[in-house]
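# give me a 3D structure for the following:
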Amino acid sequence: MNSDISWRFPYMNFHAHATTLERERLVRCLQREKEHKSRRLYFLEIMSTSKNVIVVGIIVILILINLEFVLRRLLDISSDPVYNPKARFGNEEQDGSISTIGTLYDNVLNVSTNAPVDLMTSSNVSFMNEQDAIQKARRRQVSHTCRKNNLGGTFTDLLKSSNHRLIVDEKYKLIYCSVPKIASTSWKRVLLVLRGVMNDTYDLSQSEINNKVAPRKLKYLRFYPAADVRRMLREFTKFLVVRDPFSRILSAFRNKLDPLSDFRNCDIWQKGIGMHILKKYKPWSLIAPSRPVFKRLVTPKGVVRYDLNMADFVKFLVDPLEKNDNEHWSEIHRLCSPCLVEYDIISKFTTLDADAEYILRLIHADSVVKFPSSIGSSPTNSSNTASIKSYFRDVPRGDLDKLYSRFQLDFELFGYENPDMGLS
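As a prediction, this is how the structure comes out:
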């Protein structure tokens, strides 16, 4: 020990000059240094081993994360309520919760809408609360009907469907299912203003919107890549507009096929589908002078009598041998897949204006565009009870029952009463 100290401290004559106290202090310093060196070596050994364990642990975690992602992709996210309506329906019916719309009104109050929160009036809050409750009840009706009929499906099923008519607005994160004869032209006007194509909802005619501008300027969900479709269905506000099925059928008839129609292009429909119906179900009416003549059509074979009525049209709609699924009278559930797509808002034709105001407020577009009136469209006054009874009274009971059977799911999904109540 003394020789070690002398080597470490050569300038000191340890034996000659150092006191006992100094020798003890120097000895303790040397001992502590040896102990520190031993501890450092031990710590380095531990760190080397721990580092290997940590690296292996990180690798295992990354593998598990990627494995979960791959499995979710392979299973097509079957547990996701957006793409597995059966699971979503069960949750909503049990606890009455709202999966998407439930937080939308909170966003209206908490997200900047170009107006401070304290400027939200009590009437606005009351309106939004009332509409939120209405929508909750409508969604529950759809959920119940889909569950009762064991309907639903996966995201893949939706991608395979070619019937849906979902229009997308990316800026306002909105998805709209366009159904003819239920204010579809009015909503296209709104969407074209939101996209900046039109400055005002009345800038273009109905024909220009439906046949020229909308097909070119509006974006449809079915043309997006699957990954974008999945994201939009999760994040965007989705809505459709529904109508009493018999009222919608009557509107289509009066607009397109009724001999008394004032629709500008009705002759095209009447010479095509209308004449086909007459030839098949009552060919004698084309020449029999005893029948009333509402209209004469000029056809390649000459002038013919055209006196199609609602009973003829219904017979065509319920004929299983006919291709009678034209979008103007095809079932809403076929066009919009409400048991596949989780719609946040279900607007009804009878509450169109209030529903539209609610939707535009939710997406913060109420200061940009107002929902237009029916001016410039083709209103037929087909929701009037008296009109429905008048047009359907000559339909044979058997055909009326078949018509209800065809549209029964729409009646149930959207909470419409059995037509017996309106036609008896």
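# CA only for contacts and neighbour counts going forward, please
OK.
# surely residue 389 is in contact with residue 422?
Yes - the pair residue 389 / residue 422 is scored as a contact, 7.2 Å apart, by CA atoms under 8 Å.
# here's the other one to compare against:
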Amino acid sequence: MAPRWPDRANRSGDFRSPSAAVLPSLLTFLVIVASGGLLLMIEKGMLSGVETPPPRGSKNVDVGRHMSQQERAAEDVESQILQDIRNRTMTSMCSQKNMPHSLWSLTPQQRKTLLQHVLVNDEYRFLYCYVPKVACSNWKRVLKVLGGTLENVDVKIKMDHRNDLTFLSSFKPEGIRYRLQHYFKFMFVREPMERLLSAYRNKLGEIESFQRKYGVEIVKRYRKSPSGKSSQSAGDDVTFAEFVRYLLDEDVERMNDHWMPMYNLCQPCALHYDFIGSYEHLTRDADYVLRRVGAPPHVSFPARQSWYKPVTADTLHYYLCSLPQKLLRELLPKYILDFSIFAYQFPNTSTEHCRH
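The predicted structure follows:
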């Protein structure tokens, strides 16, 4: 299995030693897993006080490109230690009998979701499970360039998310089995709450079709308005708290894929990815993948669009601290597998922390 790039910083940008920051959290999860109690704790909402391993990177995206040789060497050593811990965490959690161990052990609904999110390139022999709000549009550009249907990754066109792309769901079982066995498999992940906030701001704040389909219904369900004005909403004014209340009532396996947990979209216990890249080190990890699959030198990962508005640490802090604590405590277990398997730390929203 190819190495999954680990990162070196925590959410606040402080650099910790692996032994101080990672091992206690890892051991906590191993104890939970070994006792067979993980899924029970998820269902009962008992994980609000459990720390997960440190996150995969800081908010300074691709800070590694500006390191000195000495700093890079130090990061490589720490990266290897963290990677080993992360791999052991995933192996331990995925080896439990109540977790899926192959594509064919998934339920029909789980398998359908997964196969519809795995893109195929037969020429370069790789499978990419795309996760909305984790640079998937740019990865689709790359696939189209490799497939010869797009001239280069910088062509200014509206992304068509279906045409000129091949999905694993289009193959018969024997074709699926062959590609799973012989192709390089990868996905990219992002801090779960940051991804959720990005989806909320983009889809419910800017996209009219999402406002009509989801926003109107959310306002009807969760906004108390004595005057009855809530029923007249165009769905373009959904608050973050209303959005979270909606998520709490949703079955994770039937959510829209922009806020469905990454675990449910890509099923890492069932597919055994060769590489899991992180949004926090997007350029570095994407370059590794392109080299690994043998992409031509002229094919590079696209730069962010000029209009893109990133979710900063301060923005995420503001939105999470504005939520009633009860809502946040109920929300986090919905994404517990994203936090634990992909090694992200629960956000600190204590009263003291939120004052600052």
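# quick check: TM-score for this pair?
After superposition, the two chains reach a TM-score of 0.69 (TM-score structural alignment, normalised by the length of structure 2), with 279 aligned residues with a CA RMSD of 3.4 Å.
# re the thing from before, neighbour count for residue 389 and residue 422 of structure 1, which is higher?
Legend: neighbour count by other CA atoms under 10 Å for residue 389 of structure 1 and residue 422, higher for residue 389 (14 against 11).
# which residue lines up with that one in structure 2?
Structural alignment (TM-score structural alignment) places residue 389 of structure 1 against residue 317 in structure 2.
# so the closest residue to residue 248 of structure 2 other than its chain neighbours: helix, strand or coil?
With sequence-adjacent residues excluded and distances taken as CA to CA, 6 or more residues apart in numbering, residue 248 of structure 2 is closest to residue 331, at 6.3 Å. What DSSP: H, G, I helix; E, B strand; the rest coil gives for residue 331 of structure 2 is helix.
# quick check: the aligned residue for residue 331 of structure 2 in structure 1?
Correspondence of residue 331 of structure 2 to structure 1, assessed by TM-score structural alignment: residue 403.
# and the gap between its match and residue 384 of structure 1?
Separation of residue 403 of structure 1 from residue 384 of structure 1 (CA to CA, to the nearest Å) stands at 19 Å.
# those two: who's more crowded?
Per other CA under 10 Å, whichever of residue 403 of structure 1 and residue 384 has more neighbours is residue 403, with 18 against 10.
# give me every residue that touches that one.
Contacts for residue 403 of structure 1 were tallied using CA atoms under 8 Å, 6 or more residues apart in numbering; they are 314, 317, 318.
# looking at those, state which has the most neighbours.
Taking other CA under 10 Å as the neighbour criterion, residue 317 ranks highest of the contacts of residue 403 of structure 1 with 23 neighbours.
# so the lengthiest strand in structure 2 corresponds to what in structure 1?
Longest strand of structure 2, by residue count under DSSP state E: strand 184-189. Mapped onto structure 1 using TM-score structural alignment, strand 184-189 of structure 2 spans residues 237-242.
# ok, now stretch 28-39 of structure 2?
Aligned by TM-score structural alignment, stretch 28-39 of structure 2 falls on no residue of structure 1.
# and for stretch 257-274 of structure 2?
Under TM-score structural alignment, the match for stretch 257-274 of structure 2 is residues 327-344.
# list the buried residues of the matching stretch.
By neighbour count on 16 or more other CA atoms under 10 Å, the buried set for stretch 327-344 of structure 1 is 327-344.
# the longest strand of structure 2 vs structure 1, average distance?
In this overlay with structure 1, the average offset of strand 184-189 of structure 2 from its partner residues is 0.5 Å by mean CA distance after the TM-score superposition for structure 1.
# and for the closest residue to residue 182 of structure 2 other than its chain neighbours, the neighbour number?
Closest residue in space to residue 182 of structure 2, ignoring its immediate chain neighbours: residue 125 at 7.7 Å, by CA to CA, 6+ apart. By other CA under 10 Å, 14 other residues sit near residue 125 of structure 2.
# same check on residue 220 of structure 2?
Around residue 220 of structure 2 sit 17 other residues, with neighbours defined as other CA under 10 Å.
# now it, nearest residue through space, not along the chain?
Among residues not flanking residue 220 of structure 2 along the chain, residue 231 sits closest, at 5.6 Å (CA to CA, 6+ apart).
# who's in contact with that neighbour?
Residue 231 of structure 2 neighbours (CA under 8 Å, 6+ apart): 216, 219, 220.
# kindly recompute the last result at 10 Å.
By CA atoms under 10 Å, 6 or more residues apart in numbering, residue 231 of structure 2 lies in contact with 216, 217, 219, 220, 221, 223, 224, 225.
# residue in structure 1 matching the second one?
The pairwise alignment with structure 1 assigns residue 217 of structure 2 to residue 276, based on TM-score structural alignment.
# isn't there a helix covering its match?
Yes - assignment of residue 276 of structure 1 by three-state DSSP places it within a helix.
# so what's residue 396 of structure 1 closest to, chain neighbours aside?
residue 311 (7.3 Å).
# just checking, next helix/strand downstream of the longest strand of structure 2?
Helices and strands here follow DSSP states H and E; after strand 184-189 of structure 2, the next one along the chain is helix 192-199.
# quick one: the next helix or strand after that next one to chain centroid distance?
Remark: after helix 192-199 of structure 2, the chain's next helix or strand is helix 205-206, criterion DSSP H and E. Offset of helix 205-206 of structure 2 from its chain centre (CA atoms, centre = their mean, to the nearest Å): 21 Å.
# average offset of the helix or strand that helix 205-206 of structure 2 is followed by relative to structure 1?
For helix 205-206 of structure 2, the following helix or strand on the C-terminal side (DSSP H and E) is helix 208-210. Comparison of helix 208-210 of structure 2 with structure 1 after fitting gives an average deviation of 1.7 Å (mean CA distance after the TM-score superposition for structure 1).
# quick check: buried residues in helix 208-210 of structure 2?
residue 210.
# name the surrounding residues that touch that helix.
Under the contact criterion CA under 10 Å, 6+ apart, helix 208-210 of structure 2 has outside partners 200, 202, 203, 204, 214, 215, 216, 234, 235, 236.
# give the burial count for the alignment partner in structure 1 of the fourth one, as a bare number.
With TM-score structural alignment defining the correspondence, residue 204 of structure 2 maps onto residue 257 in structure 1. Residue neighbour count, defined by other CA under 10 Å, stands at 28 for residue 257 of structure 1.
# and residue 257 of structure 1, how far is that from residue 272 of structure 1?
Separation of residue 257 of structure 1 from residue 272 of structure 1 (CA to CA): 10 Å.
# how far off centre is stretch 371-385 of structure 1?
25 Å.
# contacts only, for the residue lying closest to residue 261 of structure 2 once chain neighbours are set aside.
Distances taken as CA to CA, 6+ apart put residue 335 closest to residue 261 of structure 2, at 5.9 Å, once the chain neighbours are dropped. The neighbourhood of residue 335 of structure 2, defined by CA under 10 Å, 6+ apart, consists of 42, 192, 193, 252, 259, 260, 261, 262, 263, 264.
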